[in-house]
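**Q** Next come a sequence and a model predicted from it.
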Amino acid sequence: MTNKTGFAAIAAREQGLKRQLTSAQMSMIAIGGAIGTGLFMGSSFAIGFAGPGVLISYAVGALIALLLMGCLAEMTVAHPTSGSFGAYAEYYVGPLAGFLVRYAYWAAIVLAVGTEVTAISLYMKYWFPDVAGWVWILLFSSALILSNAISVKAFGHFEYWFSAIKISAILAFILLGAWLVFGGANPEYGFHHYVAHDGFLPNGLSGVWVAVIIAIFSYLSIEMIAVAAGEAEEPEVAVKKAFRVTMIRLVVFYILTLALILAMVPWDQSGKGAQSPFVSVMQQVGIPGATGMINFVILVAALSAMNSQLYTTTRMMFSLSRAGHAPRAMGRLSDSGIPLNALALSCTGIALATLVNLAFPEESFMLMMAISIFGALFAWMMIFLTHYRFRRYHQRRGGLALSFRMWGFPYATLLGLFLMLAILVTTAFVPAFRMTLVFGVPFLAGLALAYQLYLRPRERVAAGKEQGA
């Protein structure tokens, strides 16, 4: 374990990024990443697994996300840097842990960008059914790559307005749904749908637990608030505010929205996965133009999430480069403070998504989700482990004065760690997610081997030179 100046050295090597994100933009960035395809498209698959019991699945996912954000907020207030939980793992768990977390998370979000852009191609078929999906992938990808390449301020502005559109639309959807369900204008709408189609748990508790995997995928990207703290104007204020605002909005938006969807459209109709359950609702309601409007909002949501994910993967690769774990070129900054080489490399998920879309147009979304989720589950699990080590480390040294502390330590942290481990193991027994471990375990083993063979010897040599000096 390095001494306290060790983390200052980690933070110092990531200098050069521009601190231009406001606290309002930070909150929107977190929401922008988490309210995307996971809610608008992934929820359909979750409903198919769990039926109305999906509400329990998303509540469990919300609990895990809440615990995760608490752990992250405490560590981020102490160490606001773009390396974020990768840098924390390096310092408090070990260099190998930092290396694995950064690369696994980078790969996960790169592939998650692929799921968003794949979903975008599906949404565009509503208006242009005869246009090939790869055309939309290339068109929208180019626009978002440009917004990320200009400056972090431009990215912040884009994300703020993307998220504002999503939040406004979801609020309107909730109000419309509440009026239809509670207004009594149509007896077909109501909570009787919760038990009318094979009961509240049509696939049992096992179906509810499997749907938690998709719930976690839906909440994925709330952790990017910690990455963005490295470019925030006032990171401590921004992180605390974003933590409170994000969690309240996510719980309300996800669970309340799904509760209304299930009351308006039977779960066995909205859980087919062929289209967003939001579109299914609007088709049933029959309001002129409503289906096209909600499809537009879903499109914006996917673009927003993709925009945020490109930002996050770029900063994580930048952090890897500055740590000596990726080519130096990835750590170079443009005049506006953007790591353009890291951005270019982080677009590989878009290229992969294009190929998968061409090869498996019908199964591309679920396949990309199954592959991408491994690194995210691993990173979340490691965040809990890192927080445990973080708190123990500072407790042994008399504590650390922080304006934000995670409650319930160590039990809350260990609960999050156990749940994430259980979810990761569960993917091995679910056919739809079998590719998660098939891809993830060899990938992680290959990373560990590469570290031991190539990077560990260099670190020993560098440590020896420092001692000799």
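**A** Structure's in. What do you need?
**Q** hey, let's count contacts and neighbours off CA atoms from now on
**A** Will do.
**Q** What is the burial count for Leu453?
**A** By other C-alpha atoms under 10 Å, 11 other residues sit near Leu453.
**Q** next one: Tyr194
**A** 22.
**Q** who touches it in this structure?
**A** Neighbouring residues of Tyr194 by C-alpha atoms under 8 Å, 6 or more residues apart in numbering: 52, 200, 262-263, 266-267.
**Q** next, the one to line up against it:
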Amino acid sequence: MEQEKEFEEKLERGLKERHIQLIALGGAIGVGLFLGSATAIKTAGPGLLLSYLIGGIFIFFIMRSLGELAVSYPVSGSFSAYANKFLGPLAGYITGWTYWFMWVVTCMAEITAVGVYVHFWLPDLPQWIPALLALVVMTVVNIVAVSAFGEFEFWFALIKVMTIVVMIVLGGLMICFGLGNDGIPIGIANLYSQGGFFPTGIKGIIMSLVMVMFAYLGIELIGVAAGEAEHPEKTIPAAINKVFWRILIFYVGALGVIMSLYPWNQLQAIGSPFVLTFSKLGITAAAGIINFVVLTAALSSCNSGIFSTGRMLYNLSLQQQAPQFFGKLSKRHVPFNGILVSFCFLFIGVILNYFVPAEVFIYVTSVATVGAIWVWGIIVLAQLKFRQSLTSEEVAQLKYPAVLYPISNWATLIFLVFVVIIMAFDAGTRVALCVGPVWFGFLLICYYGFGLHKSSKVIIEKKKD
């Protein structure tokens, strides 16, 4: 087996800094904040704000580890390529295929959700039609050029961000000046008058950490985009530094406003807090506005998923851990074959989603839960090994070093293990701990059964300025 080989990726660097900024920002703001935040609030009450702060700190450590690697090695395969080089071909193989599968099943759910959201306006239209249309359109966008993907992702993310900003501003005016409440300031008493700031105790904070961490899922997409970013040594650090604080402000700010306006223990029964807030201000189309926002959020997830799966298959083929068929690019420097195959799986998944029992689909999507923890852990471990391989002179020359190395690495790994343990105590996430090992076992059987352990290569490219 070849120990190492430098190769020249032929992907086009068509993602501008504004694309990278919004890809990272939008990737971590999902439908859950607009529709499902009441569930997380029920678990921890106002203390959920502390959970987001804790989770945000560790996400920051993970992103800085990813940033150090991405600036030093800006390749499309990202975590798979880093795992391959610094942890071995098997780790790269498992990471690449797990991330691919994670996005495939996530997109299946999101595309199906598109049909549900369109049903809000067109109740007589069969749900499979908008779901299929969304899949086709987003696939075509990704096939056209990477800049098309970046442009769509930019505007999808901007819609989500602007909605949150408007909600925070209007909510702040309601809290401070009584806007929409006959001029009577609402204040922040709801944050501490309904059983205190920690109404469910330390248990609520701990149990909410799982939901909090998966709210951040998607932020690592910036690592995949690094391989096609213009001037990654500048755009990646700028995105990571700015996006982390913005996301923390958006989540903590939005949830802080929501729980100030409404008693936390009543939110479960009143629906989407965003719809309620806009409605309270006399915006009659509030439900339609939020439905449009979550529709674009679902399309954004689909867009990102098709982008990620195509690049992951491309990189796996370069490592000889997937058919060489996936290593071919179109005239527009896009991994056409990888995107097309991912489209076929998504198409099958959308069809199956209407026929298989809901429980079966839950089992499949639970792999995405385990996959997220795996990928984050691999990022931290790969950066740890990378740093250990450097001399003191090389460390001094790093353009974007991770913070608090190696304390942040070990603290993050311990935290991720802790989150996995918490998952065992919740019926909704426990299934992931059962299905996850089955998935990894399947990958191992394929790895050795198809002889990939003999042909895999340790390959990574280091881009020059």
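**A** Great, that's in hand. These numbers were taken from a predicted model, which means no experiment stands behind them.
**Q** Give me the TM-score for this pair.
**A** The TM-score (TM-score structural alignment, normalised by the length of structure 2) is 0.89; 454 aligned residues with a C-alpha RMSD of 2.7 Å.
**Q** quick one on the thing from earlier: so which of the contacts of Tyr194 of structure 1 is the most crowded?
**A** Neighbour max across those (other C-alpha under 10 Å) = Pro52, 31 neighbours.
**Q** Now check structure 2 for the residue matching that residue.
**A** Matched to structure 2 by TM-score structural alignment, Pro52 of structure 1 sits across from Pro46.
**Q** Name the nearest residue to Ala239 of structure 2, ignoring sequence neighbours.
**A** If the residues on either side of it in the chain are set aside, Ala239 of structure 2 comes closest to Gln21, at 4.8 Å by C-alpha to C-alpha, 6 or more residues apart in numbering.
**Q** So what does that neighbour match up with in structure 1?
**A** Aligning on TM-score structural alignment places Gln21 of structure 2 opposite Ser27 in structure 1.
**Q** mean deviation of the helix or strand where its match lies from structure 2?
**A** When elements are assigned from DSSP states H and E, Ser27 of structure 1 belongs to helix 23-34. Comparison of helix 23-34 of structure 1 with structure 2 after fitting gives an average deviation of 1.4 Å (mean C-alpha distance after the TM-score superposition for structure 1).
**Q** so how far is that helix from its chain's centroid?
**A** 12 Å (C-alpha atoms, centre = their mean, to the nearest Å).
**Q** So which residues make contact with it?
**A** 156-157, 159-160, 162-164, 218-225, 228-229, 232-235, 237-239, 241-243, 245-246, 250, 301, 304-306, 308-309.
**Q** Leu122 of structure 2 - how many residues pack around it?
**A** Close neighbours of Leu122 of structure 2, defined as other C-alpha under 10 Å, add up to 12.
**Q** From Tyr363 of structure 2, how far out is the closest residue to Ala215 of structure 2 other than its chain neighbours?
**A** In this structure, Ala215 of structure 2 finds its nearest non-sequential neighbour in Ala28, 6.5 Å apart by C-alpha to C-alpha, 6+ apart. Noted for Ala28 of structure 2: a distance of 23 Å to Tyr363 of structure 2, by C-alpha to C-alpha, to the nearest Å.
**Q** Could you tell me how many residues sit around Asn295 of structure 1?
**A** Using other C-alpha under 10 Å: Asn295 of structure 1 sits among 20 other residues.
**Q** Show me what it lines up with in structure 2.
**A** Checking with TM-score structural alignment, Asn295 of structure 1 has Asn291 as its match.
**Q** Quick one: residues contacting its match.
**A** By C-alpha under 8 Å, 6+ apart, the contact list for Asn291 of structure 2 reads 117, 120.
**Q** now it, what's its secondary structure?
**A** In the three-state summary, Asn291 of structure 2 is assigned as helix, counting by DSSP: H, G, I helix; E, B strand; the rest coil.
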